[in-house]
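Asks: Based on what follows, work out the 3D shape:
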Amino acid sequence: MASQEVAIARGEWIDPALSRMTVGNWIENWIQLQVQLKPTTRVRYDVAIRRQILPVWESVPLANVTHSEVSSWVLGLSATLAPATVRYAFRVFSLALSAAVKDGRMVRNVAEGVPLPRIVSRPKRFLTHDEVGRLAAACEPYGTLIRVLAYAGLRWGELAALRVKRVDLARRRLEVVEAVTEVNGRVVFGTTKTHQRRSVPIPRFLADELATAISGKGPEDLVFVSPGGEVLRNTNFRPRFFDRAADKAGLPGLTPHELRHTAASLAVAAGANVKAVQQMLGHASAAMTLDVYAGLFGDDLDGVAERLDEAVVRRNADSMRTVGDQAAVQSTVGGAKYVAD
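Replies: So this is what the prediction gives:
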């Protein structure tokens, strides 16, 4: 009784009946309430829950989940799964536990502070203009599609969902407002990854190519379609067209997403700043763009030092001229006074 009274005084008391709910039952209820999830994200959540979370935690009461046991679970997953997979499963589990805390079923989220495996990023691959040209030529009749990916930086889903009415040839802009995804074999149209629309500039030569590509199509028609006139699916396009073209162009192992990296690289080389690249690619923030492409911008420390040096030299030169002008004025005035006297 005394310990319960202390818990109440500290605001840490929870109803024992609520905390006896098992993790399996709680997650089943929690996932149904996540109405904000995009279809593809929900599928990924479901996979993590079914494969990594429930096999260990399904029958464990929420009250019995401890920090050390969560750490042991992460360690066990890390022995057989990639770090990214482990971190994703942990994130889903931690979100569910946080919701349980808000629902008064746990005192705190015991998953907080659990050590996670590090993700080692692979070096990004950036194509040159010549390599983009070779790939596009090898991928005909989808050469224009390749150049849109490489020079506009669209995600595959955004490209596949691009409609004729979103191509502004006069302003040389692509209005990116929706994306298409594959969910359990079905094609689903929805918002972009960040749920934001954006306007992407395109070079003049690409606008001319797109004018040809959309000629004779209606405003609601898709710009790029499969040979059968259906929505382009990455799972079909890659083996039938892209992978073969990459091998033919001497670029084996290339992926369509690496053309998005290429767009960032070519834009920076052309003088684009980090904010422009962020807007073009549709990143949530400029900080994210720097995290992903920091190496493209360089630190420019030598340039900063040079510009500071030039500023100080100019200031000193201006100061010396000002002092010299003042001395000349005083000499002239003094001489005139002497003559007058």
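Asks: Please make it C-alpha for all contacts and neighbour counts, starting now.
Replies: Will do.
Asks: residues contacting residue 274?
Replies: Residues in contact with residue 274 (CA atoms under 8 Å, 6 or more residues apart in numbering) are 268, 286, 289, 290, 297.
Asks: repeat for residue 58
Replies: 22, 23, 24, 25.
Asks: How about residue 231?
Replies: Residue 231 sits next to 160, 161, 187, 222, 224, 225 when contact means CA under 8 Å, 6+ apart.
Asks: Show me how to select, in PyMOL, the buried members of those residues.
Replies: In PyMOL syntax, the buried subset of the contacts of residue 231 is picked out as below (16 or more other CA atoms under 10 Å):
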select buried, resi 160+161+222+224+225
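Asks: Would you do the same for the sequence below? I want to compare the two.
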Amino acid sequence: MPARRRFGSIRRRESGRYQVRYPGADGQMRTAPDTFARKSEAERYLTLIEGEIMRKEWIDPERGKVTLTDYGERWIRQRPNLRPRTVELYTGLFRRHIKPDIGGVPIGRLTTAMIREWRTNLLDNGVSVGTVAKAYRLLRAVLMTAVREDEIIKTNPCRIPGADREHAPERPVLTIPQVLDLADKLGGRYRALVLVTTFASLRWGEVTGLQRCDIDTDAGTVRVRQAAVEVPGQGVVIGPPKSRAGLRTVSLPTAVLPAVRTHLAEFVADDQSAYVFTGPTGVLLRRGNFRKLVGWSAGVAAVGAPGLHFHDLRHTGNTLASKTGASLRDLMTRMGHDSPRAALIYQHASAEADAAIADAISAALIGKKEGPEPPATRAEDDPDDGAAGALIPA
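Replies: So this is what the prediction gives:
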């Protein structure tokens, strides 16, 4: 008679395959999720399970039966400190790009190969690289919680190198004359909006959430303490800035202050709680109809920057700030970033531009030593002549 197994049991089924049962760490009997073609494979499985239990690494496979849809939607609802706009973005990404393909799969059944196929299918169906990268990062974050916090699965199957990178194209940066020209083109109640957004490096929600009490034209500062966010079914809601670092006070260039004072006098009620930038009827601006409301497409095309996004005004302001030689910490404070990553990108761009200038000077010096003098620079070739058509590379 064969010896009784020390841990678990193996039974040969009528199909010829082997079924494994074993006591979990809680003493309850469990059945392996799969059967095995060979008895040696079943024995190896039992040995692995026993080792996990002894090392206290065993995870109840019943917990992994929750579907990705159930777990992911609950994750979005229960995630702490998510802004309404972020909840909206996560919900949309999950509903459109994760749930249809793999939402019905139990979390414990997800594999890297399955994730890789899901990602490939999205790209093959025409979803942009940027959107797929966002969906992948969301999925990875959801499953990381399942590993680290809820202990539903042992490892995160999102292990595809480079899948989280968007490879987003460089956004355009306006010259100062272009910014001024665009402000004039939009004119009226939107002129100061362009100037403040650009030269204070503000986000859409930050600038549209400003109230009269946040503007100090004597000190020349803008205080960011809240942000306007559009929430489906609720409209525009006032909430906290994107992060704790978003709470900040930003200095405006002195040259912009006359336009701000004029705007406050003409378009803002004499009440400290009055919103600074609103539509013609006095309601808060909304992303959805802003472009049409102000004639944005025609305005940016007229200044030589077709395709410019409103957020590119902040990008322009950040780039201009970086070219002043400001420190990394000062840039982070002005931009409202709690991580140096974004500020470093702008510093790197400035360093490259500065190096290019040095190389050009060096080439001119070498040419003067070894060859004829270079021709005199024409006025129209000077990049500081205010030509509105040229774009500063990011």
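Asks: coming back round to it: among the contacts of residue 231 of the first structure, which two are most distant?
Replies: Within the contacts of residue 231 of the first structure, two members stand farthest from each other by CA to CA: 187 and 224, at 15.0 Å.
Asks: Next one: the counterpart of residue 311 of the second structure in the first structure from residue 305 of the first structure, what distance?
Replies: For residue 311 of the second structure, the aligned position in the first structure is occupied by residue 257, per TM-score structural alignment. Residue 257 of the first structure sits 37 Å away from residue 305 of the first structure when distances are taken as CA to CA, to the nearest Å.
Asks: Between these two, which has more neighbouring residues?
Replies: When residue 257 of the first structure is set against residue 305 and neighbours are counted by other CA atoms under 10 Å, the residue ahead is residue 257, at 15 against 11.
Asks: is it true that the more buried one touches residue 155?
Replies: Yes. With contact defined as CA atoms under 8 Å, residue 257 of the first structure counts as touching residue 155 (7.0 Å).
Asks: Identify each buried residue in stretch 206-226 of the first structure, please.
Replies: Neighbour-count burial for stretch 206-226 of the first structure flags 206, 207, 210, 213, 214, 222, 223, 224, 225 (criterion: 16+ other CA under 10 Å).
Asks: can you map out the helices along the stretch 1-150 of the first structure?
Replies: For the stretch 1-150 of the first structure, the helices identified by DSSP state H, counting those that start in this stretch occupy 2-10, 16-19, 23-32, 39-48, 54-57, 67-78, 83-102, 129-138, 143-152, in order along the chain.
Asks: and those helices as JSON lines, adding distance to residue 201 of the first structure and mean neighbour count?
Replies: Supplementary listing: those in JSON lines, determined by distance: least, CA to CA, whole Å; neighbours: other CA atoms under 10 Å:
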{"stretch": "helix 2-10", "distance to residue 201 of the first structure": "57", "mean neighbour count": "11"}
{"stretch": "helix 16-19", "distance to residue 201 of the first structure": "54", "mean neighbour count": "14"}
{"stretch": "helix 23-32", "distance to residue 201 of the first structure": "39", "mean neighbour count": "17"}
{"stretch": "helix 39-48", "distance to residue 201 of the first structure": "28", "mean neighbour count": "16"}
{"stretch": "helix 54-57", "distance to residue 201 of the first structure": "46", "mean neighbour count": "14"}
{"stretch": "helix 67-78", "distance to residue 201 of the first structure": "43", "mean neighbour count": "16"}
{"stretch": "helix 83-102", "distance to residue 201 of the first structure": "33", "mean neighbour count": "19"}
{"stretch": "helix 129-138", "distance to residue 201 of the first structure": "17", "mean neighbour count": "18"}
{"stretch": "helix 143-152", "distance to residue 201 of the first structure": "7", "mean neighbour count": "22"}
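Asks: Check which helix or strand the aligned partner of residue 229 of the first structure in the second structure maps to.
Replies: Aligned by TM-score structural alignment, residue 229 of the first structure pairs with residue 282 of the second structure. In the assignment (DSSP states H and E), residue 282 of the second structure maps to no helix and no strand.
Asks: Tell me how many other residues crowd residue 282 of the second structure.
Replies: Residue crowding around residue 282 of the second structure was assessed by other CA under 10 Å; the count is 14.
Asks: Understood, closing this out.
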